[in-house]
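coords please:
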Amino acid sequence: MTRVVVAPDKFKGSLTAPQVAAAVARGLREAVPDVDVRLLPVADGGDGTVDAAVAAGFLKVGRWVTGPAGAPVPASFAVRGTTAVVEVASAAGLTLLDRPAPLDATSHGVGELLKAALDIGCTTIVLGLGGSACTDGGAGMLEALGKASFADVDLVLASDVDNPLLGPSGAAAVYGPQKGASPEQVEILEARLEAFARRIGPEYASRPGAGAAGGIGFAALAVLGARFRPGIEVVLELAGFAEAVAGASLVITGEGSLDAQTRHGKAPYGVVRASGDVPVVAVAGRCSIEPGDLGLKAAYALLDVEPDVTRCMALADSLLGVLGGRIARDWVSE
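Predicted coordinates for the structure are as follows:
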């Protein structure tokens, strides 16, 4: 029986990674009913990382925490055995704000989630760093943790960015404007981060990933003894991708937009690199790069089926089913 591994990231603003995977699988099975489909939705360390862990068999645990604006918000993390997956976006995500708060947003809730994972005995914690609303250098996170010890914990930072904390490639300059910061506010944030770094560990400010999630990466490296890894690599390990792809005849990955940025730590490129000799094709909302440049055998875009962007997003589930059928006819033997 032909085995197909379906390992997409989310289509931002439209479908979660598990929803994308399910839609593609539906199309595959409609075209080739006896195909063996393994669903392994993935993420690159940003929002969706907990969902990917849950899809891989982790248990979702809910908690109320301090949100980025200071008010309580419902958040969650994932647990399997003594391993936890915590997502910055769940507790301090930009989508949790009614309006941007570039100077005031806090990472306090992230610390509360980490402490909750410690309290239930987790000794390995993966912290997905994407999607944050804050640029506080992780100060709020450290405040929430208090004297909690990470001496016996393997804290893994999972991210698709490796920016330093400070300077033109740092947290404030690159990501501050995305969080609503004006040029003047970027300067204020940079000065705050610089002062914070001088106080708790300036030697860590230039480390890869220190600038991720508004500097949460820096605090985790400098104070909590964390280590940094590309997010997609971590998620693929948690999902058991190597075992699933062994003996597979095809891998299907994807994300909302396949473009030049996809090569820089994004999930589809990580899936291609982890698939070895197994051919990989992709689904996407749009594709503005040659598939071969990403190591893909082919790419199937929703906009090629429905050119109207608004309708394309609204009908993404059904359109992905159509693409799943096309992939089956092109790549899967009946």
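
every contact and neighbour count from this point should use C-alpha atoms.
OK.

residue 131 and residue 97 touch, don't they?
No: counting by Cα atoms under 8 Å, residue 131 stays clear of residue 97, with 11.8 Å between them.

higher neighbour count, the two?
Taking neighbours as other Cα atoms under 10 Å, residue 131 and residue 97 compare with residue 131 leading, 22 against 14.

give the contact list for that one.
Neighbouring residues of residue 131 by Cα atoms under 8 Å, 6 or more residues apart in numbering: 46, 47, 88, 89, 93, 94, 213.

redo these as a markdown table? Include neighbour count, distance to residue 172 and secondary structure.
Shown next, in a markdown table, are these (neighbours: other Cα atoms under 10 Å; distance: Cα to Cα, whole Å; DSSP: H, G, I helix; E, B strand; the rest coil):
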| residue | neighbour count | distance to residue 172 | secondary structure |
| --- | --- | --- | --- |
| 46 | 24 | 18 | coil |
| 47 | 23 | 20 | coil |
| 88 | 31 | 17 | helix |
| 89 | 29 | 18 | helix |
| 93 | 26 | 16 | strand |
| 94 | 25 | 15 | helix |
| 213 | 32 | 10 | helix |
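
next structured bit after the helix or strand hosting residue 113?
Per DSSP states H and E: residue 113 is located in helix 108-119. Next helix or strand after helix 108-119 toward the C-terminus (DSSP H and E): strand 124-128.

to compare against the first, here's the next sequence to fold:
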Amino acid sequence: MKIVIAPDKFKGSLSAVEAAQAIARGVLHACPQASLDEIPMADGGEGTVDALVTATRGTFRTVAVTGPLGQTLDARFGLSGDGRSAFLEMAAASGLVLVPESQRDPTLTTTRGTGDLILAALDQGVDRIVLGIGGSATNDGGAGMAQAIGFRLLDVDGRDLPPGGGALVRLDQIDSTNRDPRLDHVELAVACDVTNPLCGPQGASAVYGPQKGANSSMVEQLDRNLAWLAEVIARDLGRSVADQPGAGAAGGLGAGLVAFAGGTLQPGVDLISRTIGLADRLKDADLCLTAEGSLDEQTAHGKTIAGVARSAAEYGCPVLALAGSIQPGAEALLDQGLSAYFSLCDRPMSLEDAIAHAASLLERASEQAVRAFLAGRGRA
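Down below sits the predicted model:
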């Protein structure tokens, strides 16, 4: 009996790799003879590099980059086992977790470190870059990233703009003379799990600016600046990005990657599923187990469990989901190929208790879910 195990991380407690290992232990308690295929998953946010390196039997690299506040820090990225693909997370270089709460100011934070990561990947001679852009601290439209890969963003006096989304009001010209030519020979696939446009009420600044430290006047300023950046991009680079779905992701980095680096924005879980060959690994599976910290109405809109369920449904493979919390709206997943979902919590407990014992709870829940599945097939 073949069982595919394809969980996402449990934020604050288990990585996707650790979650897969816990599920595997539970499955083997219920079905010792099972053949297991562990596939740690992600949707473009934290854990993307770990999942892709694990799935492709790759390796990790560490490089010095410019942090969101201009500090130098070490950021990790991955290479596939065959060395042809690089896996990056913008959060490793430009993430909100890298900025102390008291210093969060998206008028100043920069994506330059994400550009440094792209250059490091190009130095490895790869053919393809997969870049997850969740968890950003920035709202600069990818301006810092653009400067790192060779663009000059100039004011009316021909001076380079300083870091941050606040400086974009002074942008007068984009000079692409020194853009790194290696970008023309590499596929840049951007894992993006939101569809926000660059500007407006649903844009980068209005929706995500406050969580990065922006007050109402900053939000208005940043929104105007991103709109102006889009105008200059259209004039100087001939690319229209303002209304592209996903352009507002990561403080407008989605737009910047398209305009400056030739990237394509793709739903994160679908991109990652293709990269690791999830569909091929589900073709002959008898059962798939997936998991993440919480199921709710948002899970059905591009999150890992929804993507895994859709892939498995194409082959008629039953999919069981395990979650620490099951919220209203989770039932929408049943219309996307999910067979059933189960809570990890087998007794009343606090959130802290659930996080502390996540591995053992996941192990026990997976065992019981598989026993129920086998009983239904008359094989218990």
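
for the stretch 1-150 of the first structure, just list every one of the helices.
In the stretch 1-150 of the first structure, the helices defined using DSSP state H, counting those that start in this stretch lie at 17-31, 49-55, 88-92, 108-119, 139-145.

contacts for the longest one, please.
I take that to be helix 17-31 of the first structure. 6-11, 35, 37, 39-43, 48, 51-52, 55, 317-318, 320-325, 327-329.

for ChimeraX, write a command that selects the buried ones of those.
Restricted to buried positions by 16 or more other Cα atoms under 10 Å, the ChimeraX selection for these reads:
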select :6,7,8,9,10,11,35,37,39,40,41,42,43,48,51,52,55,317,318,320,321,322,323,324,325,327,328
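
of the contacts of helix 17-31 of the first structure, which belong to strands?
6, 37, 39 (DSSP state E).

quick one: whatever residue of the second structure lines up with the last one from residue 320 of the second structure, how far?
Yep, that's residue 39 of the first structure we're talking about. Applying TM-score structural alignment, one finds that residue 39 of the first structure aligns to residue 38 in the second structure. Here residue 38 of the second structure is placed at a distance of 15 Å from residue 320 of the second structure (Cα to Cα, to the nearest Å).

just to revisit the earlier point, quick check: angle from the helix holding residue 113 of the first structure to strand 124-128?
Angle of helix 108-119 of the first structure versus strand 124-128, following axes from the mean of the first three to the mean of the last three Cα atoms, to 10 degrees, is 160 degrees.

in the second structure, point out the residues matching helix 108-119 of the first structure.
Using TM-score structural alignment, helix 108-119 of the first structure lines up with residues 112-123 of the second structure.

and the contacts of the biggest helix by length in the first structure?
Of all the segments of type helix in the first structure, defined by DSSP state H, the longest one is helix 183-200. Residues outside helix 183-200 of the first structure that contact it (Cα under 8 Å, 6+ apart) are 102-103, 135-137, 165-167, 171-173, 176-177, 204-205, 215, 222-223.

out of these, which are buried?
Those of those that meet the buried threshold are 102-103, 135-137, 165-167, 171-173, 176, 204-205, 215, 222, by 16+ other Cα under 10 Å.

chain center to stretch 232-252 of the second structure: distance?
With Cα atoms, centre = their mean, to the nearest Å as the basis, stretch 232-252 of the second structure stands 20 Å off its chain's centre.

buried set for it?
By neighbour count with 16+ other Cα under 10 Å, stretch 232-252 of the second structure contains the buried residues 232-233, 239-252.

same deal with stretch 289-305 of the first structure?
By 16+ other Cα under 10 Å, the buried positions in stretch 289-305 of the first structure come out as 291, 294, 295, 296, 298, 299, 300, 301, 302, 303.

state the pair within these that is farthest apart.
Spatial extent of those (Cα to Cα) is set by the pair 295 and 303 at 21.2 Å.

please report how far residue 86 of the second structure lies from residue 75 of the second structure.
14 Å.

the two: who's more crowded?
Set residue 86 of the second structure next to residue 75 and count neighbours by other Cα under 10 Å: residue 86 wins out with 31 against 23.
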